[in-house]
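In: no letters, just coordinates:
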């Protein structure tokens, strides 16, 4: 209803309405020259809604109190665990003030950070009253609230310009390898990178393929010689001893990760040349195993341990495979195509990016594996890339066709922690292999680096 609403009616009205919010104005019709006066002449009545003045007292809803007990997940920020009553409309900002006041009085912390609050294993995003109601927790109980230092937002470090779409990125810490739609693999030195140094970071262009490079990953990150592999979809075993590749022919092949001098590009450093030609003596590898089972393209692969790996496909399934048994152990069936997956050895769960714009969390070894443990629904378009943090069991990063990169906490399904800006087109790949930074590749022909 608008702040002022006109109402017109016709009829006899001798008295104004008793409602103090309504004014009634009476206006008699003028008699024309040829019009006779009549006691039955009609009156035009107009009524306006008159809003309350700002200084008029407003009825306020009586707030209930809830009793909380604050428990620090980091001992450096502990406060007395005594019951504290707060109004039900208190949010994380108000709870931060309470904790900070205790820490200030104690004087043991030089710089008090901003905290996140965890109630019932979920991050507090609304008021404490709404949060407890959603979880079905009674106001009559004393509720334990865990708090911890808020994860700082990743900071843009630099962008690396390419000649075509950047479909895959993978960091080794000091080096970044990127796969591109111009059929090349690019190598970048990102050690100690400062903003504006992107062009100087480029070290090598390898014209390794006859088609767009969809996936790249490191095989050996240590020592003077470093090796990587590039294919359609790819997962490297965590020790680099072998790797698995997926293809449009619906198969998965397992390969030996050891690289001999006659395999791969295998060139020594050539400082005067930016491009390296393919070696004529280059020998093609043959797979150790081939796994068959998916009915459509294999879109993502990740390893659990040296003997087990996961795969996802456009056929709406995620499968757990055993190399020694040379077959499938279990299968998770979804309702839409899966585009990517990431397994966390820290929490033993798997994330999958889906065609319904959601990221879904599964436990691949649970008996009820088909049951989605959580759904993260904040992207507006397809999610082709997702990856767990290597150092925090609750954090992960995702990239979407909606041009956005999001950093998530798995305890907050409806809202991401941060949106990382920088891309003008769909995000095709994200990587959080190294704890110090996040990398991304996009259809805007750039790779972005964010320090974490």
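Out: Received the coordinates, thanks. Since the model is a prediction, treat every value here as computed from it, not as a measurement.
In: C-alpha only now, for contacts and for neighbours.
Out: Will do.
In: the stretch 51-200 of the chain: helices as residue ranges?
Out: With helices called from DSSP state H, counting those that start in this stretch, the stretch 51-200 of the chain shows them at 92-106, 128-135, 198-201.
In: buried sites along the last one?
Out: By that I understand helix 198-201. Neighbour-count burial for helix 198-201 flags 198, 201 (criterion: 16 or more other C-alpha atoms under 10 Å).
In: residue contacts, the nearest residue to residue 164 once chain neighbours are set aside?
Out: Once flanking residues are discounted, residue 164 sits nearest to residue 445: 5.0 Å by C-alpha to C-alpha, 6 or more residues apart in numbering. If you count contacts by C-alpha atoms under 8 Å, 6 or more residues apart in numbering, residue 445 has them with 161-166.
In: of these, which is the most crowded?
Out: Of all these, the most densely surrounded is residue 166 (31 neighbours; neighbours counted as other C-alpha atoms under 10 Å).
In: number of nearby residues for residue 244?
Out: A count of nearby residues for residue 244, using other C-alpha under 10 Å, gives 28.
In: before we go on, here's another structure to hold up against the first:
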């Protein structure tokens, strides 16, 4: 390796490039000779000078798909690249730390969160959600979910059990459309609700029965009116929100009401007027199914993750499992990263396994993301980038990842690379209590759910009974 003095004076030829027209160099300067001692800051200054920016813009740099985290010389040495090579260096705007915007307080632990904005999947082309009219849904262990506006105000709350609401803790809540919501619960049901913005009311319209245990997560595909559910009964459910298309509910699963005079039991009348069953129940997992999602490119394909260490791919038109990938640990959460053709699976072993679900994939784990100190129970992809991901963990933090920020995975099971988080988002309540970090294991601060919305930001919920909103400042995403 070159000495420090040699590193300062040695030079390497680089070719600057970017995929983003708004920060493209007006004139291609061609290959440039720069010191191998340059790090990110020096390269960022160079690009700003070439762009002649009025205010410096912080940039990150990628070489062969990896972020430059050292000097160029150290990068070349670590990757076995000759200094005689002309390096193609891609520059992109740096991620800005997501800052705390606001927190909304619940009466109980919060299990799930979803956001409605102009960029949400639940909003179709003919619909609009104006800036400032975004909505946040939060589902609680008190059996209720709440609709919040951006002024920290609850504008609607779901019904109590005697009025058609859930009878046990809510585990998942999702927008189907700006006027329709789905929720699932430990009471083994999924319920569909109509929402009126004018009257700020939530009306239960459909009760879905089929699971024999807690329904721990749901995913919706608004255009096809389909719902996927995962349950601790080891099955995945496929449902429709259209009453006319849904089969009858299984009578043995509908709660019974007892006639005291005749000592007879009969199905409890629905408070919503409609009880329906699943289009199909997908079986094959041998333990709790923690998460089920639709493929982002084909709603007839679904993926499920389970405590049985597997991710299964389902053909939803035939209810057949077409692929099974087995990992080393129980899986607690799942998210799809569309542009990267990867599935992110949160594990009980405190890391995230990145899996290529395509049949042509030669390895199971393409990458491992490490940094959490407890189970990773919630994941959400960056809505603006194929490389970004946010995770929520029982360690009391969320972490923001860029899967281009990697290092060789020495000693990793199955090989692959190791990614490290770009930012850590602590629970804001820690600052209020004058503490710098969460207790070991995250006791009292466990994150149960996280959502990433282009307009609202990163919204997380958990054991601290708070909906916490974090958002980057004035930034044009890469």
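Out: Perfect, thanks for sending it. All values reported here derive from a predicted model rather than from experimental measurement.
In: how about the nearest residue to the aligned partner of residue 400 of structure 1 in structure 2, chain neighbours excluded?
Out: In structure 2, the residue paired with residue 400 of structure 1 according to TM-score structural alignment is residue 393. Nearest residue to residue 393 of structure 2 in three dimensions, chain neighbours excluded: residue 376, at 4.3 Å (C-alpha to C-alpha, 6+ apart).
In: now swap in residue 390 of structure 2 and tell me
Out: Nearest residue to residue 390 of structure 2 in three dimensions, chain neighbours excluded: residue 400, at 4.5 Å (C-alpha to C-alpha, 6+ apart).
In: contacts only, for the one you found.
Out: The neighbourhood of residue 400 of structure 2, defined by C-alpha under 8 Å, 6+ apart, consists of 388-391, 421-425.
In: mind putting those into TSV with secondary structure and distance to residue 453 of structure 2?
Out: Below are the contacts of residue 400 of structure 2 laid out as TSV (DSSP: H, G, I helix; E, B strand; the rest coil; distance: C-alpha to C-alpha, whole Å):
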residue	secondary structure	distance to residue 453 of structure 2
388	strand	12
389	strand	12
390	strand	11
391	strand	14
421	coil	19
422	coil	18
423	strand	17
424	strand	18
425	strand	16
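In: any idea which of these has the most stuff around it?
Out: Neighbour counts for the contacts of residue 400 of structure 2 peak at residue 391, which has 33 neighbours (criterion: other C-alpha under 10 Å).
In: measure that residue to residue 105 of structure 2 for me?
Out: Distance, residue 391 of structure 2 to residue 105 of structure 2, using C-alpha to C-alpha, to the nearest Å: 21 Å.
In: the residue nearest to residue 393 of structure 2 matches what in structure 1?
Out: For residue 376 of structure 2, the residue aligned by TM-score structural alignment is residue 383.
In: its match: how many residues sit nearby?
Out: Other residues near residue 383 of structure 1 come to 29 when the count uses other C-alpha under 10 Å.
In: what's the answer for residue 360 of structure 2, then?
Out: Tallying neighbours of residue 360 of structure 2 according to other C-alpha under 10 Å, which is how burial is gauged here, yields 7.
In: what lines up with it in structure 1?
Out: In structure 1, the residue paired with residue 360 of structure 2 is residue 367, using TM-score structural alignment.
In: quick one: secondary structure of that match?
Out: With DSSP: H, G, I helix; E, B strand; the rest coil as the basis, residue 367 of structure 1 sits in coil.
In: and for residue 287 of structure 1?
Out: When classified by three-state DSSP, residue 287 of structure 1 comes out as coil.
In: which residue of structure 2 sits opposite it in the alignment?
Out: Residue pairing (TM-score structural alignment): residue 287 of structure 1 is matched to residue 278 of structure 2.
In: and its match, how far from residue 237 of structure 2?
Out: Computed with C-alpha to C-alpha, the distance linking residue 278 of structure 2 and residue 237 of structure 2 is 6 Å.
In: more neighbours, these two?
Out: The residue with more neighbours, out of residue 278 of structure 2 and residue 237 and counting by other C-alpha under 10 Å, is residue 237; that gives 23 against 20.
In: hang on, isn't residue 167 of structure 2 packed against residue 143?
Out: Yes. With contacts defined as C-alpha atoms under 8 Å, residue 167 of structure 2 counts as touching residue 143 at a distance of 6.3 Å.
In: out of these two, which sits in the more crowded spot?
Out: Between residue 167 of structure 2 and residue 143, counted using other C-alpha under 10 Å, the more crowded position is residue 143 (23 against 17).
In: return the residues in contact with whatever residue of structure 1 lines up with the more buried one.
Out: Across the two structures, residue 143 of structure 2 finds its equivalent in residue 183 of structure 1, going by TM-score structural alignment. Residue 183 of structure 1 makes contact with 207-213, according to C-alpha under 8 Å, 6+ apart.
In: go ahead and confirm the match of residue 287 of structure 1 touches residue 241.
Out: No. In this structure, residue 278 of structure 2 sits apart from residue 241 without contact. The criterion is C-alpha under 8 Å, and the distance is 10.1 Å.
In: give me the number of neighbouring residues for residue 272 of structure 2.
Out: Residue 272 of structure 2 has 17 neighbouring residues, counting by other C-alpha under 10 Å.
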